[in-house]
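Peer 1: Kindly return the folded structure for what I paste below:
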Amino acid sequence: MMLNKGKRRITLALGLCLLFGQACSGGAPVPEKPVTASPVSLEKSVNQAKPPAANPLYEDILNREAAWLSSLQLENGAIPMSPGGGPYRVVPYFTNIALLGLLEKPEQAPVVRKYMDWYFAHLNRTAGPDVPLGSIFDYTVEADQRTEKASGDFDSTDSYASTFLNLLRKYAEATGDTEYLLTHRSDIELIAGAMLSTKQADGLTWAKPAYRVKYLMDNTEVYKGLVDMEWISGTVFGDKAGAAAYRKHKKDVFAGIEKMLWSDDKNAYAFAKMEGGELSYPNWDTFYADATAQLFPIWTGVLAPDSKRAQQLYAAFNEHHPGWPQLNKGDAFPWALLAYTAAIMGDRTRVDAFLESVRTTYLDRDHPWPWYVMESGVTMLAAAHMANMKKE
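Peer 2: Okay, here's the model as predicted:
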């Protein structure tokens, strides 16, 4: 059975390659979903936010990618996968993660807010058998940058929602604009409901109602979404009971990941649990989804980076796929998410090698495909994390 994440990384990626007339072989991977870098504290406004420590490499990446990402915004507020003359492909999951990186430059907050306005305006407000209330479809926007058509589908309902909740929290902390979240409270709670709509008795979520597979990647993202929804509910909404409810869901998902997916015997997580209960454990030599999924618990905060398990998983990944910092993985996409994970692990050598590689391969060449929004934003997250990390 083709995996949902494989569909996101492979089916979607290959479709986009065909759409943009590009070959999808060699060099880099399709991204998964990343998480936010350490957010700016709530007390700091856009103008007060402390800039990352000066570093020629990191500053260059942050400045260039902020300019590129913001330039992609369409008139209607949507941000597509990549530039062009239209039609534009808008995949909210990828944009959500990309803008987590853009908020490393808080002066770009108006771009993020305009996109969030678009997202709220496109929520599915009528539920169906396979369409949860508060979910959102992928969209195509025509060359006029306003005429839109919903695809009628989404790659997932759990991760689209969770990553938007990540974005809401980071926006609030980067800008201090909690009023925006308060204004949209009912919609935010709808989105949280969509995230949890496929949660099962074992604590894990199906990717979407019509695709009943429980993915390690999705569920770690749901965990992160619940961390942020607990914060939004308690800190912004002042709703202690609501925060407690999301905390309970968070603990359920965490327990599901640890009890249902982790194997002491294999020293690895199952990257998928099928509807019938069958577990898929990784072949470490298979880059995606087997090996890459093992890093998701690290950047989503399920595992502390200094924990023994995180260290073992990260070491195993690098042992089996040592060439990723040089974009040597036999995969069509850069996989900036690997660099962000490496940054969280404090691995400056590999992060810097990756940043130099993508700067030469993509940034200096005007961002050719398969560079796209999520790669850009997650590269910003990695650069910002390194800029803010104490020098060794």
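Peer 1: can we go C-alpha only for contacts and neighbour counts from here?
Peer 2: Will do.
Peer 1: ok, now how distant is the residue lying farthest from the centre of the chain from residue 279?
Peer 2: Largest separation from the mean C-alpha position in the chain: residue 265, at 29.6 Å (Cα atoms, centre = their mean). Remark: distance between residue 265 and residue 279 (Cα to Cα, to the nearest Å) = 14 Å.
Peer 1: before we move on, the earlier item: please tell me how far the residue farthest from the centre of the chain sits from residue 375.
Peer 2: For residue 265, the distance to residue 375 - Cα to Cα - is 34 Å.
Peer 1: likewise residue 198?
Peer 2: 28 Å.
Peer 1: Please say which of these two ends up with more neighbours.
Peer 2: Comparing residue 198 with residue 375 by other Cα atoms under 10 Å, the one with more neighbours is residue 375, at 28 against 22.
Peer 1: I'd guess that one is in a helix, am I close?
Peer 2: Yes - with DSSP: H, G, I helix; E, B strand; the rest coil as the criterion, residue 375 is located in a helix.
Peer 1: Could you pull out the strands in the stretch 101-250 of the chain for me?
Peer 2: In the stretch 101-250 of the chain, the strands defined using DSSP state E, counting those that start in this stretch lie at 139-141, 148-150, 214-215.
Peer 1: Just send those back as TSV, with mean neighbour count too.
Peer 2: Formatted as TSV, the strands of the stretch 101-250 of the chain follow (neighbours: other Cα atoms under 10 Å):
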stretch	mean neighbour count
strand 139-141	21
strand 148-150	14
strand 214-215	27
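Peer 1: could you redo those strands as TSV and give each row distance to residue 181?
Peer 2: Listed next are the strands of the stretch 101-250 of the chain as TSV, based on distance: least, Cα to Cα, whole Å:
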stretch	distance to residue 181
strand 139-141	24
strand 148-150	25
strand 214-215	29
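Peer 1: for comparison, sequence B:
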Amino acid sequence: MEHLAYRINRRLAAAIAFAAVVAMATTGAATASASTGATQVPPLSRSTAWSPTAIDARIQWQVEMILSQQRASGAILHGSGGVNVYFGNSAALGLVAEGSSRSLAAAERWHDWVMERLNRAPDAQGASFTSYDYAIRSGEEVATQGYDSVDSYAATTLSVAAALWRSGDPHVRADVASRAADYRGIAALLVSPVPTGVRKTSGLTQATVRYTIGYTMDNAEVYEGLADGAALFTGLGLETDAARLRAAAGASRAAILGTLWNPAAQTWNVYDRSAANLGGAFYPAGMAQYFPLIHGVVDAHDPRVIASWAHLTARWPGWTRSLLNRGEAATPMAYAAVALGHADGARAMLDDIVARYAPAWRYPTGCDATQCQWWTPSQAGWTIRTLLLLRRQTEPVVQ
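Peer 2: As a prediction, this is how the structure comes out:
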């Protein structure tokens, strides 16, 4: 554990660095805006932009962005102008990882919002313990009666609950502990077969009760969510539940490795009936290549990860400049890059993102470039986690 004085000094230095980074970005933007009308920021100096205190400043930038999109109810908005539980969970995981009392409180408020709106009774597709998307109509949050998926929403909700528990905050832990029955219901979605759940006979999960495809990205998140849920139940003293989720996580991992890895192509399939076509658009085939890594199905030394990353970056050599032919930056790819030892590439991508979006981090539209449409709390959450991973590689070890 770091000494208190070191932690205080680091936070003070981060605040100073944050102000300096904002000033640099604002000056650059004002100069560019005068001639182009667009918000543009020149790349930050490599000599000053990646010190531990500068990384902390970048983290604070993203924390502020997420908090600016949190409603009084606790809901976190997304680029659509509505509320999406999956993307809000990504933002909350970044806040919990950052760890300040303000971030933790915001993440807890978000999680409370999600749990208070849980569909405990059967939803429109007949499943229980699901979460709907919400639209903002006349200032009110209105359930759309639908969702993009069941498995990813449920899995990431368990991951947020586990992250809040790991924070160690007594108030937060009491809040989480009071919801154990709901977590059991959410987990049941991921371990039970249709129609009460989304588990397939293959061991994969399908996206919804009615949509039978098992996606690589979703299933990687499910593996992590089940593993996180098992750890949470252990912390709550519910070892029978924990053992059930550990077994389910193991089954998910086995199914992912046995069904979704394509040994001939040396890439991850997009889903259980389709090989990846990296020659097409970046999403979903490209993104699927690093989800098993960032969600813990395999580690950075696994030859499958190394091979699929090589194919991915050969197809998209401009990835460090966010040139991925999609509507928003792929910040989880930067996280994967750091995990794989390609920190320089990750830093280059994050510098490019700053150049595109800072200082306003506009929402929902961010810049004129065709590859850059909006910056979202979900992207900010992944950026925080990536920056924390980078910081751990640079900050001194404190005895």
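Peer 1: picking up where we left off before, for the residue farthest from the centre of structure 1, give me its contacts.
Peer 2: Counting by Cα atoms under 8 Å, 6 or more residues apart in numbering, residue 265 of structure 1 touches no other residue.
Peer 1: sorry, back to before: tell me which of the strands of the stretch 101-250 of structure 1 sits nearest to residue 361 of structure 1.
Peer 2: strand 139-141 (28.1 Å; Cα to Cα).
Peer 1: can you name the residues of structure 2 that the closest one overlays?
Peer 2: Under TM-score structural alignment, the match for strand 139-141 of structure 1 in structure 2 covers residues 134-136.
Peer 1: That stretch vs structure 1, average distance?
Peer 2: Following the fit onto structure 1, the mean deviation recorded for stretch 134-136 of structure 2 is 1.4 Å by mean Cα distance after the TM-score superposition for structure 1.
Peer 1: Other residues contacting that stretch?
Peer 2: 81, 82, 83, 84, 141, 142, 143, 144.
Peer 1: And the fourth one, what's its match in structure 1?
Peer 2: Using TM-score structural alignment as the criterion, residue 84 of structure 2 maps onto residue 91 of structure 1.
Peer 1: The closest residue to residue 213 of structure 2 other than its chain neighbours: neighbour count?
Peer 2: Among residues not flanking residue 213 of structure 2 along the chain, residue 206 sits closest, at 5.1 Å (Cα to Cα, 6 or more residues apart in numbering). As a burial measure, residue 206 of structure 2 scores 27 neighbours (other Cα under 10 Å).
Peer 1: same check, this time on residue 239 of structure 1
Peer 2: With other Cα under 10 Å as criterion, residue 239 of structure 1 counts 14.
Peer 1: I figured it hits residue 231, correct?
Peer 2: No - using Cα atoms under 8 Å, residue 239 of structure 1 is not in contact with residue 231; the gap is 9.8 Å.
Peer 1: Check the spacing between residue 34 of structure 2 and residue 22 of structure 2 real quick.
Peer 2: According to Cα to Cα, residue 34 of structure 2 stands 18 Å off from residue 22 of structure 2.
Peer 1: I meant to write residue 290 of structure 2 there.
Peer 2: Counting by Cα to Cα, the gap from residue 290 of structure 2 to residue 22 of structure 2 is 31 Å.
Peer 1: and what of residue 318 of structure 2?
Peer 2: Taking Cα to Cα as the measure, residue 318 of structure 2 falls 26 Å from residue 22 of structure 2.
Peer 1: Counting neighbours, go ahead and name the busier of the two.
Peer 2: residue 22 (17 against 13).
Peer 1: Just give the closest residue to the more buried one, not the sequence neighbours.
Peer 2: residue 359 is the one closest to residue 22 of structure 2 (Cα to Cα, 6+ apart), at 6.4 Å.
Peer 1: The strands of the stretch 101-250 of structure 1: which one's closest to residue 67 of structure 1?
Peer 2: Across these, residue 67 of structure 1 has its closest neighbour in strand 139-141 (21.5 Å, Cα to Cα).
Peer 1: The residue farthest from the centre of structure 1 belongs to a helix?
Peer 2: No - using three-state DSSP, the assignment for residue 265 of structure 1 is coil, not a helix.
Peer 1: hang on, isn't the residue nearest to residue 213 of structure 2 packed against residue 198?
Peer 2: Yes - here residue 206 of structure 2 reaches residue 198: they are 5.4 Å apart, a contact under Cα under 8 Å.
Peer 1: Tell me the residues that contact both of the two, please.
Peer 2: By Cα under 8 Å, 6+ apart, the residues touching both residue 206 of structure 2 and residue 198 are residue 151.
Peer 1: how close does the equivalent of residue 343 of structure 2 over in structure 1 get to residue 90 of structure 1?
Peer 2: Using TM-score structural alignment, the partner of residue 343 of structure 2 in structure 1 is residue 348. Residue 348 of structure 1 sits 33 Å away from residue 90 of structure 1, going by Cα to Cα.
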